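based on what follows, work out the 3D shape:
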Amino acid sequence: MIDTPLAMLENASLYASRHIGMTEEESGRVAAYLGYPSPACLSGEAVPDAIRESAPPGLPDAVDEQTVLQELAGLAARNKRMVNMIGQGYYGTFTPPVIARNVLGNPSWYTAYTPYQPEISQGRLEALMNFQTMITDLTGLPVANASLLDEGTAAAEAMMVLHRAAQSQSPRFVVDEDCLPQTIEVVRTRAEPLGIEVLVCDVASGLPEESFYGVLLQYPGTSGVVRDLASTITQAHRRGARVAVAADPLSLVILAAPGAMGADAVVGSTQRFGCPLGFGGPHAGYIALKADLRRQIPGRLVGVSVDADGRQAYRLALQTREQHIRREKATSNICTAAVLSAVTAGMYAVYHGPDGLRAIAHRVHRYARVLAAGLAAGGIELVHGQFFDTVLAKVPGRARHVVQTAAGRGINLRAAGEDCVGIACDETTRREHLEQVWAAFGVAGHDIDTLDGNVRTAGSPCPLREDAILSHPVFHEHHTETGMLRYLKTLADRDYALDRGMIPLGSCTMKMTPAAAMMPVTWPGFADIHPFAPAGQTEGYRELIRQLQQWLADITGYDAVSLQPNSGAQGEFAGLLAIRKYLASQGQSHRDICLMPESAHGTNAASAAMAGMRVVVISCDADGNIALDDLTAKLEQHRHEAAVLMVTYPSTHGLFEESITQVCALAHDAGAQVYLDGANLNALAGLARPGRFGADVSHVNIHKTFGSPHGGGGPGIGPLCVRTHLAPYLPNHPEEPHAGPAGGTGPIAAAPWGSAGILPVSWAYIRLMGADGILKATQTAILNANYIARRLGPHYPILYTGPHGLVAHECIIDIRPITRSTGISVTDVAKRLADYAFHAPTVSFPVPGTLMIEPTESENLNELDRFCTAMIAIREEIGKVASGEWPQHDNPLHNAPHTAESLTGPWPHPYSREEAVFPLPYLRTAKYWPAARRLDDAYGDRNLVCSCPAVQNYDIHAAQGLPPEAPLLLGASNHAR
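Next comes the predicted model:
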């Protein structure tokens, strides 16, 4: 070691060997087991020659973690931290350290998967139920979902909900001009492909004379004004229209709830509930609805069901609404959420409680009133007398001068045209900030205490809230750091995340997020930057964005990249809009058919429908490949209407289809574009580039390929990569000219660069891995999948393999023959895996009755073998059912999972307690105990309870000293268990 050259020592410290689970020796051994001299030879056999590239992408050389953190610190230092009083939907907030460290910085929360397996997700589901209950309490409506992507897209979702529920046949949707400008534009982007006409007008002056089906109002308005919306809502209802209100949740702590005014839907963002600004995200949007609209709600909804022991437990409700079942008939293409941000916001409310939130809200409002009093005392005219946190000051012709003067004093304000300046107070506002604002207006010299003493009711918001909020015990129990820390730990222990073991989900790619990459997310230089801050203050973010766009273009082989889409589904939608607009520019606007294979992810079809396209399905052959004869026939049938062929590569069946270049050529010959869904780019990165083998556009799920956190179901980013001819039609943004081309499709997210706050994660991942590391990660992912397929092949049928008997990065095992012969279902196998301390693979997608397994490159050989051993042991258990040793309806699989509590009391089963919970020796020292027995999904959907179940479900009112009418959230409190 003493004589080892420096270059070798430096290479030994590179991160790739930390991220990739197998050692060089182990991967060589596994390759030999599969019959190949190396992982590179195996991947060379698996990937078709026609698409494989020899030259690596032009990425900078990999560096170690210390260097990456130093480089990111340098970029963060180039972002100028200011006191942000811009408002416009984004506010300074303080994330309680106990939440920042134990949620945002805790892999138990940020490496968890979407809670589709509720028995091992009870902690996350409870946290989301807290969020839903917080929203229903504040909005005054009975149903809320488990978060959306941001306020702008939540408003667009509300527009669609009201459209589906409308009694009026009018295509018009009225939007108040005092709505957030970015929200107005996102709504317009979503409305245009569907033929919805958006009317923007001053609703305060009256509703338009034309017919309309729905209205969107802002409360408080962008100008800061607070109006009683009841009369406007009543007028809209009388005209047969429904009303959505975009509301700031902190204001709803003291303002009357929109639901109490008659609103049908309420949307907004919970950013100011402890979620850092992050240059625009990620933040948890929300939507709440009246009861009669509950089955129209987009995204995910947490509800309550019962488990096998009759105990109530949480689950995702109405799961048949998911896009992979409803496809183009889905109510939305949203298949994700902003879970990590929603948990943060919900825990912010839990930690502060109603009294703490009131104190924050009243303090924010008090600062705004004192600010306004000082301006008025200096002769500055105020536009509105009723406001919550935002003061609009009139300075004819001087708005930009005042804003520039304030910036020189370290304060960012908002110019509302040439004559007005908006000043927003928030949780971080201090006395000295008001003094600097007054000085910028030229009215310095006020004594704050004197002004504060003189301010009475003038400027008080109206109408005020009179009802109780957050009455459930969970919002009253955890206000100390000790209590909050233990509550978070209790919930985390009820979940299964990557910090416990492998999550072998096909299609979802649960790879490990580098801890070093997560650290910068909460650094003030990234976290405290407002998305509408002047360009000169955000040079670090802009350089990071520019570099990441270039790296993604190099890896994918495309020419231009947009980072605005804040989920993979949003990337799909943006890509289809770009194709739509490009075809229109070529005089081909009549082309409106989107062809896709039957194996496509359901969001593909839902996104196509949202983009105003008709879906035509292409069949797959017996080997799982696109049926070329059917594709050729459908393209010929729709030769003059085909707009796009949408394929996933490698396919959702886990195959490198040999015909992909031919498939692309056939589509182009028919005049269609090719959308290659980049969800599986982690099996291509470093080996092949979609932009060079025939595709025109792809989105990339960066959590799958570039290491950003899954977060229990979000945040996500779906960068859109396009060839040159589509670049002019990428998303743009009304508040930021550099966020996209001038002739683009409009914004598809509220912030110019979407969830920019987590872009440092993928930047760091690429910088840590370099071209060689990314190539090795891809090769290892393919190696691991084929290892599992080979080991499990003698025990379970492998549904699809390529021409060399190889799979791509995932494999599908077929449980259907087992079900036919024994009655053991794919669900039984999935639930039994929890007893073996594993998260289940993907269940019944893309083929019903199958399990799709993806090990990723992050897992070591021991973990792969542990999983294979568990699956083989389960197959042996199935054999005991087949032989009659265990009855079909009373065996460890049918009864799985088993909780610790289920072991107590009488044991009527033909298998032992030990066989139930310790089927393999390693479990005695590495046991994971599921928090619930198997849930009854049908019961949950029939008896939908998404917040505040009835009092008779538990008896804790008296123990908490609460009145009988106080709403309760089942299970959110330890007392409810």
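
from now on I want contacts and neighbour counts done on CA atoms only, so please keep to that.
Will do.

centre-most residue in this structure?
Gly714 (3.0 Å; Cα atoms, centre = their mean).

for the longest helix along the chain, buried residues please.
When the chain is parsed with DSSP state H, its longest helix is helix 339-377. Applying a neighbour-count criterion of 16 or more other Cα atoms under 10 Å, one finds 339-354, 357-358, 360-375 buried in helix 339-377.

can you tell me which helices and strands the next helix or strand after that helix packs against?
Once the chain leaves helix 339-377, the next helix or strand it forms, by DSSP states H and E, is strand 381-382. Packing partners of strand 381-382 (3 or more Cα pairs under 8 Å, 6 or more residues apart in numbering; DSSP states H and E): helix 339-377, strand 390-394.

let's have those in TSV, adding distance to Ala236.
Shown next, in TSV, are those (distance: least, Cα to Cα, whole Å):
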stretch	distance to Ala236
helix 339-377	30
strand 390-394	27
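
which of the ones you listed sits closest to Ala777?
helix 339-377 (26.1 Å; Cα to Cα).

how far out from the middle of the chain is that closest one?
Relative to its chain's centre, helix 339-377 lies at 25 Å (Cα atoms, centre = their mean, to the nearest Å).

same check on stretch 420-431?
29 Å.

now what about that stretch, what contacts it?
Stretch 420-431 is contacted from outside by 85-87, 91-94, 223, 360-361, 363-365, 367-368, 389-396, 398-399, 402-403, 413-416, 448, using Cα atoms under 8 Å, 6 or more residues apart in numbering.

show me what counts as buried in it.
420-427, 429.

which two in the residues you listed are spaced the farthest apart?
Top of the distance list for these (Cα to Cα): Cys420 and Glu427, 23.5 Å.

rewinding a little: looks like the residue nearest to the centre of the chain contacts Cys335 (just checking).
No: with contact defined as Cα atoms under 8 Å, Gly714 does not reach Cys335; the gap is 9.9 Å.

packing partners of the helix or strand hosting Arg542?
Using DSSP H and E, Arg542 sits within helix 539-556. In terms of contacts (3+ Cα pairs under 8 Å, 6+ apart), helix 539-556 is packed against helix 65-77, strand 560-562, strand 720-722, helix 759-792.

all strands of the stretch 401-550 of the chain, in order?
Ranges of strands in the stretch 401-550 of the chain, per DSSP state E, counting those that start in this stretch, are 411-412, 414-416, 420-424.

do the same with the stretch 551-700 of the chain
Along the stretch 551-700 of the chain, counting by DSSP E, counting those that start in this stretch, strands occupy 560-562, 593-597, 614-618, 642-648, 673-677, 697-699.

quick one: which of those strands is nearest Cys868?
Closest approach to Cys868 among the strands of the stretch 551-700 of the chain is made by strand 642-648 (27.5 Å; Cα to Cα).

which ones are touching Phe279?
526-532, 751, 753, 755-757.

save the residues you listed as JSON lines, and put in distance to Asp178 too.
Listed next are those as JSON lines, based on distance: Cα to Cα, whole Å:
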{"residue": "Phe526", "distance to Asp178": "29"}
{"residue": "Ala527", "distance to Asp178": "28"}
{"residue": "Asp528", "distance to Asp178": "26"}
{"residue": "Ile529", "distance to Asp178": "24"}
{"residue": "His530", "distance to Asp178": "20"}
{"residue": "Pro531", "distance to Asp178": "19"}
{"residue": "Phe532", "distance to Asp178": "18"}
{"residue": "Ala751", "distance to Asp178": "18"}
{"residue": "Trp753", "distance to Asp178": "23"}
{"residue": "Ser755", "distance to Asp178": "24"}
{"residue": "Ala756", "distance to Asp178": "26"}
{"residue": "Gly757", "distance to Asp178": "27"}
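
following up with a second sequence; could you model it the same way so I can compare the two?
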Amino acid sequence: MKTDAFALRHIGPRENDLQYMFKTIGVENMDQLIYETVPDNIRLAKDLDLDAPMTEYEYLTHIQELGNKNKVYKSYIGLGYHPAIVPAVIQRNIFENPGWYTAYTPYQAEIAQGRLEAILNFQTTIIELTGMEIANASLLDEGTAAAEAMSLLYDVRSRDQKKNNICKFFVSEEILPQTLSVLQTRSTPIGVELVVGNHETFDFSSDFFGAILQYPGKFGQVNDYAGFIAKAHDKEIKVAVAADILSLVKLKSPGEIGADVVVGTSQRFGIPMGYGGPHAAYFATREEFKRSMPGRIIGVSIDVNGNRALRMALGTREQHIKREKATSNICTAQVLLAVMAGMYAVYHGPKGLKYIADKVHASAVTLADSLNKLGVYNVNTSFFDTILVKADAQKVKAIAEKNEVNFYYVDADTISISLNETSSVSDINQIISIFAEATGKESFKVSELSSTNNVPTSLERTSTFLTHDVFNNHHSESQLMRYIKKLERKDLSLNHSMISLGSCTMKLNAAAEMLPLSMANWNSIHPFAPVEQAEGYQIMLKKLEHQLNVITGFAGTTLQPNSGAQGEYAGLMAIRAYHLSRGDQHRNVCLIPASAHGTNPASAAMAGMQIIVTKTMENGNIDVEDLRAKAIEHKDNLSCLMVTYPSTHGVFESAICEITELIHENGGLVYMDGANMNAQVGLTNPATIGADVCHLNLHKTFAIPHGGGGPGVGPICVNEKLVPFLPTNPIIPTGGDQAITAISAAPYGSALVCLISYGYITMLGAEGVTNATKFAILNANYMKARLEEHYPILYSGEMGRAAHEMILDCRSFEEKGIKVTDIAKRLMDYGFHAPTVSFPVAGTLMIEPTESEDLAELDRFCDAMISIRKEIEVSTKEDANNILRNAPHTLAMVTSDTWTFPYTREQAAFALDYIAENKFWPSVRRVDEAYGDRNLVCSCAPIEAYM
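Reported below is the predicted structural model:
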């Protein structure tokens, strides 16, 4: 046995467990199980052509050497990305802590109260700095947040505007270039006409519904937009503002000047640049628009005892309910980074943030004054952190790069310089010396920062912010460390027990994959740095693209989409571009099976497609005859089919090749949703089944952690006919020779966390990634074999096997008064997060164990489910006071002086022996969702203020 093989550490079951597992399932060996699970006609004929696997030690040496090829220059490029100081207490206790980064989206609120409080802190920070009424739990990046703002304003147009099809949207020429590119991508398919221009000369005519402004402008100018917004409102034009979060500490908030929506990125609040991400975007708006707001909102509610409890609010906005009528396809976002940014605000508090903002501004003023003495004049009449100077760009660039410094070169004689939190007096002196050499003037040094204020009095912030106790009590490291730990203890993550969420693939996020994220030569690169300074990144990203091409059988990959939903959208936009390139503008019909994930129809609607739903049969498979009829009916306008494989029901449908061929015969292309790719890698692939494009969830199959609701990465892999249409970026060109405009803000999306997937594949190699798939299938079928005596299994393959997940049908228990939610809450008492509840079928649990879980953990979970089944058996519909309907049971309940329940405290809290060894206590009782939606509070104000 190779004890240094990474596969040995990643894959759970041990060699000596296999015969027992095979016997339980009823097969002789792994080959028989795979034969009975994966249809023979789609099995790969040969092994994947990947490099030999590295050990963890070899990989970490390799990644350090690769990182050394990156050149970490002083970066003054700006454009929405700035060097930031990550407080060590936050880096060690959140960013590097599996208790935080392995958590799932907080669907089960009772065991996510710590994370929910941390997100509430983030939302409060955003609400108070922007001057708005409501904020969400984060979005993907500033560019896509701006696009979501445009979509929201389009959705909330007045009745007259909708009736008259008012569809023009004004974009200030001050907008960040990458944001403009994303807006261009997102506007066309939904029928919005962008008009880019000067806000000072904008024509406030009646054919506009909205506008977006940049505050400060892309090259630093601070404009007073109050007059613009007032005139816009007079014409029923609503206004979004993309605002620099740190500048809002010093500048009057957009809310105070009348903005309807405020968006931006929180990257400056203690998040490394990471060559473009991940960073938590923010989105804030008026409460009247809450039902159209994208993403998740964390709200304050109460539990059944009336105690304060947090949860995700307003679930009716979710895509699984609204489907193609959803205003956004955003599913998860950037919660781990939002938690960090919120904690940065907690750590520094209002005084600390003001000190940082003042220092950044003073640095910019000092530099402007100093360069002025050299005859290098600042064009900006008012600025926060960025000056725009006139000088010979070519000459300055040569000297700056020799000194390992990056500016942004606007044109031949204009240079933008953005100062930041890390800028020191010595940095300013270095910049002075660069310009002195370039202008042939004698250099000089400054010894202190200027006290001059360059923000007009009318735009200075006078309103208070972050007055709540949480932002004023944790300013020493001891205090913050204990606060973070207090919150962590309220959350159930993978470091406590398995999280068997079907369709979500909560596998091991190995420490060796995660370590490079903390290395400065990986996390300190600006996404718009010259590519020759990012050689290590370029090698790693191209290698990862190649690995994903090999795994999917496709010809090209883009890593730009920074979530699975973005990947869906990118794949559909590539298909749209392909049809347009052939003159087939009319091909806009997208066929989607009824069982598809809700983001599928939402993404198709965003891509401007007409959605036709096809039937699903009783066994959960696609109704091929209904699909055939609809494909033929719409053959003249057929654009594509969206299909998940294995199916959303956890089954390898044997008709898949017939299905894809049927679409091709009728002029369409096939988009495969890669949510269930963990059952394909090394055994089959999207190209083999006949797909043309697929997205991959790197935060599922390829081991990026879920981070409590993000980060995710959703690259798309495409066949040769779609390679030309892969997306580009306006500053660092990427993609094909007929590239669509940007899908997200950074050229390579969330490049930093792509290191994790690169490490996963590199350390596993061809045999390892294939075995990961086989063991995922093994673990699922082992659990199926143990549980099917106690729970009906809803769907199976033709030979009775599950793929990598299965659905337990809990609907019949309602006869005994027990709902699937009761089972989910009772599992908390057993120390487990519930599987996926009521998706894709209401009243069911979808279980996916992944390959990382060992036999003992699988058995613990099965034992818990079997024990709960026995509890269901003795329940009656009339008995509301039973152990399931009262679950979860908190420590306060079990230790209280009074006990009024018809079962013992031991039965409530310690139903099985293993629980006592590692008891997890939910911190609140069952949350009252309806109360929280009726009394929406999404900031840190005490609940009494809203009662």
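
any idea how many residues pack against Pro444 of the second structure?
No, residue 444 of the second structure isn't Pro; it's Phe. Counted with other Cα atoms under 10 Å, residues neighbouring Phe444 of the second structure total 13.

Val243 of the first structure: what's it in contact with?
Taking Cα under 8 Å, 6+ apart, one finds 162, 214-217, 233, 236-237, 263-265 in contact with Val243 of the first structure.

between these, which is nearest Ile815 of the first structure?
Using Cα to Cα, the shortest approach to Ile815 of the first structure within those belongs to Leu162, at 41.4 Å.

show me what the closest one aligns to in the second structure.
Alignment note: Leu162 of the first structure maps to Leu153 in the second structure; criterion TM-score structural alignment.

what of Arg486 of the first structure?
Under TM-score structural alignment, Arg486 of the first structure pairs with Arg482 in the second structure.

what does Met134 of the first structure give?
That one, Met134 of the first structure, aligns with Thr125 by TM-score structural alignment.

hang on, isn't that match packed against Thr467?
No: with contact defined as Cα under 8 Å, Thr125 of the second structure does not reach Thr467; the gap is 10.1 Å.

more crowded one of these two?
Just comparing Thr125 of the second structure and Thr467: by other Cα under 10 Å the higher neighbour count belongs to Thr125, 27 against 13.

so what's the more buried one up against?
For Thr125 of the second structure, the contact set (Cα under 8 Å, 6+ apart) comprises 342, 345, 466.

now do the SS call for it.
Under DSSP: H, G, I helix; E, B strand; the rest coil, the three-state class of Thr125 of the second structure is helix.

map Glu418 of the first structure onto the second structure.
Using TM-score structural alignment, the equivalent of Glu418 of the first structure in the second structure is Ala412.

and that match, how far from Gln394 of the second structure?
Plainly put, Ala412 of the second structure is 7 Å away from Gln394 of the second structure if you go by Cα to Cα, to the nearest Å.

and what of Asn882 of the second structure?
According to Cα to Cα, Asn882 of the second structure and Gln394 of the second structure sit 76 Å apart.

before we move on, what about Gly567 of the second structure?
Using Cα to Cα, Gly567 of the second structure is found at 38 Å from Gln394 of the second structure.

identify the residues contacting Leu662 of the second structure.
Residues in contact with Leu662 of the second structure (Cα under 8 Å, 6+ apart) are 628, 631.

which one in the first structure is aligned with it?
Mapped onto the first structure by TM-score structural alignment, Leu662 of the second structure lines up with Leu666.

what's the burial count for the equivalent of Thr644 of the second structure over in the first structure?
With TM-score structural alignment as the criterion, Thr644 of the second structure lines up with Thr648 in the first structure. A total of 24 residues lie near Thr648 of the first structure under the criterion other Cα under 10 Å.

quick one: the closest residue in space to Thr648 of the first structure that isn't next to it in sequence and His601 of the first structure, what's the gap?
Closest residue to Thr648 of the first structure apart from its sequence neighbours, by Cα to Cα, 6 or more residues apart in numbering: Asp677 at 4.5 Å. According to Cα to Cα, Asp677 of the first structure stands 9 Å off from His601 of the first structure.

again with Ala688 of the first structure
Noted for Ala688 of the first structure: a distance of 22 Å to His601 of the first structure, by Cα to Cα.

looking at those two, which is more packed in?
Neighbour count, other Cα under 10 Å: between Ala688 of the first structure and His601, Ala688 has more, with 26 against 23.

which residues touch that one?
Ala688 of the first structure neighbours (Cα under 8 Å, 6+ apart): 51-53, 556.

make JSON lines out of the residues you listed and add secondary structure, distance to Val843 of the first structure and neighbour count.
Listed next are the contacts of Ala688 of the first structure as JSON lines, based on DSSP: H, G, I helix; E, B strand; the rest coil; distance: Cα to Cα, whole Å; neighbours: other Cα atoms under 10 Å:
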{"residue": "Ile51", "secondary structure": "coil", "distance to Val843 of the first structure": "30", "neighbour count": "17"}
{"residue": "Arg52", "secondary structure": "strand", "distance to Val843 of the first structure": "31", "neighbour count": "17"}
{"residue": "Glu53", "secondary structure": "coil", "distance to Val843 of the first structure": "34", "neighbour count": "15"}
{"residue": "Thr556", "secondary structure": "helix", "distance to Val843 of the first structure": "29", "neighbour count": "28"}
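
which helix or strand contains Arg832 of the first structure?
Short version, using DSSP H and E: Arg832 of the first structure is in helix 826-835.

that helix vs the second structure, average offset?
Average distance, helix 826-835 of the first structure versus aligned residues of the second structure after superposition (mean Cα distance after the TM-score superposition for the first structure): 0.4 Å.

tell me the residues of the second structure aligned with the next helix or strand after that helix.
Using DSSP H and E, the helix or strand that directly follows helix 826-835 of the first structure along the chain is strand 842-843. Using TM-score structural alignment, strand 842-843 of the first structure lines up with residues 836-837 of the second structure.

and stretch 381-388 of the first structure, by the same measure?
Stretch 381-388 of the first structure covers residues 377-384 of the second structure once aligned (TM-score structural alignment).

give the buried residues for that stretch.
Quick answer for stretch 377-384 of the second structure (16+ other Cα under 10 Å): 377-380, 382-384.

which among those gets closest to Pro13 of the second structure?
Set against Pro13 of the second structure, the nearest of those by Cα to Cα is Phe384 (56.6 Å).

surely the closest one and Leu248 touch.
No: in this structure, Phe384 of the second structure is not within contact of Leu248 by Cα under 8 Å, at 9.6 Å.

what sits against the counterpart of Leu466 of the second structure in the first structure?
For Leu466 of the second structure, the aligned position in the first structure is Leu470, judged by TM-score structural alignment. Listed by Cα under 8 Å, 6+ apart, the contact partners of Leu470 of the first structure are 133-134, 137, 353-354.
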